[in-house]
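Undergrad: pasted the sequence and its predicted model underneath.
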Amino acid sequence: MASLAEDKGKGWWSACKRNMSAATVDLAELESHATCLRSYESLFIPGIFQSEDYTRAIFRVSDVVTTPADIDSAVEFRMRRQAVLSAEDPPTVHAVIHEAALHMRFGGSAATRKQLLRLVELAELPHVTVQVLPFTADGVSAVNTPFCLIASHDGCLETIQMDHASHSMYLHDPDSVARYRRHFERLCGVALPPVDSGPTAVNRDVRDSLGLIQHILYSHY
């Protein structure tokens, strides 16, 4: 715990405290120290996977930031958060994304198509797993709020992060962490198999996450 206190505020995010909310800065700090990120999203592509155009379109229709300068700062901050994906020792990232998020259009057809292609590209990374939860999923856990489980500082700190309309919530108590871990495991169990763009995936006669993303790409965009 002493090392956590020493690390507090050290990093690129510390220079953004004047422009970004405390919760947003805390999220960037947790991600930078993360060993594992597990998230569920229902209407958006996870922020750590978002393209710049997609992110900008979201902030333009958001009440969180209103001026062009604030939008630019928010977009830049989110893009910088994504550096953890290409770090020397990146965290393992596992995202379950509801099919509804793949249909939501932010920035028009071109931006949405680019975002879906980026999602497939990132899913090819060895430390990234992407599963799609289809509309037809059976026995879905009663979870209607997106959340992210963050294991950081070599796993000694586990945090649940949830976004609400006006603020972000962080939970650290063991009971909440265990409950959301079970939620995530159930979501993984009913979601489609992960994106696999390898040569064998093309010939596999099974409905999987890649197939659904491609279907939406080629039939809608």
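TA: Arrived safely.
Undergrad: every contact and neighbour count from this point should use C-alpha atoms.
TA: Fine.
Undergrad: A helix includes L210, no?
TA: Yes. Counting by DSSP: H, G, I helix; E, B strand; the rest coil, L210 is found in a helix.
Undergrad: what is the burial count for it?
TA: 22 (other C-alpha atoms under 10 Å).
Undergrad: ditto for S109
TA: When neighbours are counted by other C-alpha under 10 Å, S109 registers 14.
Undergrad: for it, which non-adjacent residue is closest in space?
TA: If the residues on either side of it in the chain are set aside, S109 comes closest to Y221, at 6.0 Å by C-alpha to C-alpha, 6 or more residues apart in numbering.
Undergrad: need the contact list for the one you found.
TA: Residues in contact with Y221 (C-alpha atoms under 8 Å, 6 or more residues apart in numbering) are S109, A110, T112, R113.
Undergrad: and for A151?
TA: Applying C-alpha under 8 Å, 6+ apart to A151 gives the contacts A34, T35, C36, L37, L157, E158, T159.
Undergrad: what about the second one, which helix or strand?
TA: Element membership for T35, per DSSP states H and E: strand 34-41.
Undergrad: rewinding a little: just give me the closest of the contacts of A151 to I48.
TA: I48 lies nearest to L37 out of the contacts of A151, by C-alpha to C-alpha, at 10.1 Å.
Undergrad: how deep is the closest one tucked in, by neighbour count?
TA: Other residues within reach of L37 by the criterion other C-alpha under 10 Å amount to 20.
Undergrad: does it touch V93 like I think?
TA: Yes. Counting by C-alpha atoms under 8 Å, L37 does reach V93; the two are 4.7 Å apart.
Undergrad: next one: the residue nearest to S109 from A110, what distance?
TA: Distance, Y221 to A110, by C-alpha to C-alpha, to the nearest Å: 7 Å.
Undergrad: same check on D70?
TA: 24 Å.
Undergrad: tell me how far the strand holding T35 lies from the chain's centre.
TA: The gap between the average C-alpha position of strand 34-41 and the chain average comes to 7 Å, counting by C-alpha atoms, centre = their mean, to the nearest Å.
Undergrad: now do the contacts for F77.
TA: With contacts defined as C-alpha under 8 Å, 6+ apart, F77 is in contact with no residue.
Undergrad: the helix or strand that contains it: what's the following helix or strand?
TA: Taking DSSP H and E as the definition, one finds F77 inside helix 68-81. Counting by DSSP H and E, the element after helix 68-81 in chain order, helix or strand, is strand 92-98.
Undergrad: that following strand to strand 34-41, inter-axis angle?
TA: Using axes from the mean of the first three to the mean of the last three C-alpha atoms, to 10 degrees, the direction of strand 92-98 lies 0 degrees away from that of strand 34-41.
Undergrad: hmm, who's touching strand 92-98?
TA: Around strand 92-98, the neighbours that count as contacts under C-alpha under 8 Å, 6+ apart are 35-46, 127-135, 187-188, 191.
Undergrad: alright, now check it against this:
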Amino acid sequence: MPPSKLPPTIRQRRLGAELRRLRELAQMSATEAGRLHGTTQSRISNIESGGYPVSADRVRTLARLYGCADQPLIDELTNMTGGRTRGWWDEYREILPAEFLDTAELEHHALAMRVACAIHLPGLLQTADHARALFKDVVPPFNPPEIEHLLSFRIKRQAVIYGERPTPLSTVIHEAALRMGFGGPKVARVQLEHLLDMSEHEHISVRVIPFGTGSYPSSGSGIIYLKAAVPQLDSVQLDTDTFSGYVGSQPQLVRYRAVLDHLEGTALTPEESRDLMYNVAQSM
């Protein structure tokens, strides 16, 4: 696929969506914005869909036109401008669905991440054998080459929590996820030991919600909250049996921050969580 025909990345789409939000807050139509900016309604619409590269100067001009005085937000929007930035995930563009690449791109740019899981363990903390067992259990089944592509992609994603400047990761996991036993007792025990090891890192928090705690908001969803330099540009990835996608509107961000706050308030302390993980691992 020629570069000019590649679909916009999730950051390009988010930049366009934020410019549309600013225009709508200004109660201005795309036609009026185009006229005042010396361009066309279709060009404004293409910018807002992420389908047309936009320069930093144009973002500043549009922000001024829309009466936006939030300089930190404008600065971060200008950082999202320009052409497509290629990352390691682009080598999978013709192999894996676009939402997989979107996840890797968002994780790459996130300043911090908060994750909540009810049944599965966070992908960033999975061992290769655990992940392989999950991929083999999908219905309809993946073929062997697809499994290996998915596995290599998942392992490469984990680079964000390693290195000299790892991304802080805060996770809340239900006890059910610890006891699922994917891959059999040996694989499950090694996975829990890995989880214990990772929880000892200063930038990684693993907290467990034990059985008997009661309600678990959004228990049908895996939640990944990705923090940006300004809260308006945070993103949330949701993953269920019927939906995998991203939300970024302000009411949705507020809601999922509250959900995660609730879950963290319900969970055991990190020390108590390690004790529970150790006991579950010993029982495997």
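TA: On my side now, so go ahead. The shown structure was predicted, so the numbers you read here are calculated from the model rather than taken from an experiment.
Undergrad: quick revisit: how big is the offset of the strand holding T35 of structure 1 relative to structure 2?
TA: Taking mean C-alpha distance after the TM-score superposition for structure 1, the mean distance separating strand 34-41 of structure 1 from the aligned residues in structure 2 is 0.6 Å.
Undergrad: whichever helix or strand comes after that strand maps to which residues in structure 2?
TA: Scanning the chain past strand 34-41 of structure 1 towards its C-terminal end, the next helix or strand to appear is helix 52-60 (assignment: DSSP H and E). Following TM-score structural alignment, the aligned partner range for helix 52-60 of structure 1 in structure 2 is 128-136.
Undergrad: on that earlier part again, mapped onto structure 2, which of the contacts of A151 of structure 1 hold?
TA: Among the contacts of A151 of structure 1, those whose aligned partners also touch in structure 2, counting by both residues aligned by TM-score structural alignment, their matches' C-alpha atoms under 8 Å, are A34, T35, C36, L37, L157, E158, T159.
Undergrad: and the helices in the stretch 151-284 of structure 2?
TA: Under the criterion DSSP state H, counting those that start in this stretch, the stretch 151-284 of structure 2 carries helices at the ranges 175-178, 185-199, 250-266, 270-283.
Undergrad: mind checking those for the one nearest to A131 of structure 2?
TA: helix 185-199 (9.7 Å).
Undergrad: which bit of structure 1 covers that closest one?
TA: Using TM-score structural alignment, the partner range for helix 185-199 of structure 2 is residues 109-123.
Undergrad: what's the average distance of the matching stretch to structure 2?
TA: Compared with structure 2, stretch 109-123 of structure 1 is 0.5 Å away on average (mean C-alpha distance after the TM-score superposition for structure 1).
Undergrad: name the residues of that stretch that are buried.
TA: A111, T112, R113, K114, Q115, L116, L117, L119, V120, L122, A123 (16 or more other C-alpha atoms under 10 Å).
Undergrad: between the residues you listed, which sits nearest R105 of structure 1?
TA: Distances from R105 of structure 1 to the buried residues of stretch 109-123 of structure 1, taken as C-alpha to C-alpha, are shortest for T112 (5.8 Å).
Undergrad: any idea how far L125 of structure 1 is from the closest one?
TA: According to C-alpha to C-alpha, T112 of structure 1 and L125 of structure 1 sit 21 Å apart.
Undergrad: S51 of structure 1 now?
TA: As judged by C-alpha to C-alpha, S51 of structure 1 and L125 of structure 1 stand 16 Å apart.
Undergrad: quick one: the residue sitting nearest the centre point of structure 1 from F184 of structure 1, how far?
TA: Per C-alpha atoms, centre = their mean, the C-alpha nearest to the average position across structure 1 is that of P46, at 2.7 Å. Applying C-alpha to C-alpha, the value for P46 of structure 1 to F184 of structure 1 is 15 Å.
Undergrad: same check on A95 of structure 1?
TA: With C-alpha to C-alpha as the criterion, A95 of structure 1 and F184 of structure 1 are 9 Å apart.
Undergrad: same check, this time on V120 of structure 1
TA: Separation of V120 of structure 1 from F184 of structure 1 (C-alpha to C-alpha) stands at 21 Å.
Undergrad: same question, V65 of structure 1
TA: 30 Å.
Undergrad: and those two? which has more neighbours close in?
TA: A direct count of neighbours by other C-alpha under 10 Å for V65 of structure 1 and F184 places F184 higher, at 22 against 16.
Undergrad: surely the more buried one and Y40 touch.
TA: Yes. Under the contact definition of C-alpha under 8 Å, F184 of structure 1 touches Y40, with a separation of 7.3 Å.
Undergrad: got any residues that touch both of those two?
TA: With contacts defined as C-alpha under 8 Å, 6+ apart, no residue is shared by F184 of structure 1 and Y40.
Undergrad: what residue of structure 2 matches up with H164 of structure 1?
TA: Using TM-score structural alignment, H164 of structure 1 sits opposite T240 in structure 2.
Undergrad: can you give me the neighbour number for its match?
TA: Residue crowding around T240 of structure 2 was assessed by other C-alpha under 10 Å; the count is 13.
Undergrad: likewise the one 4 residues further on?
TA: S244 of structure 2: 13 surrounding residues under other C-alpha under 10 Å.
Undergrad: now do P97 of structure 2
TA: Using other C-alpha under 10 Å, P97 of structure 2 has 10 other residues around it.
Undergrad: cool, and M169 of structure 1?
TA: Other residues close to M169 of structure 1 by other C-alpha under 10 Å number 12.
Undergrad: do a quick rundown of the helices in the stretch 1-150 of structure 2.
TA: 10-25, 30-37, 41-48, 56-65, 71-79, 98-109, 128-136, 144-157.
Undergrad: what residues does the fifth one touch?
TA: Meaning helix 71-79 of structure 2. For helix 71-79 of structure 2, with C-alpha under 8 Å, 6+ apart as the criterion, the contacting residues are L15, S55, A56, D57, V59, R60, A63, A229, V230, Q232.
Undergrad: tell me the residues of structure 2 aligned with stretch 11-31 of structure 1.
TA: Counting by TM-score structural alignment, stretch 11-31 of structure 1 falls onto residues 87-107 of structure 2.
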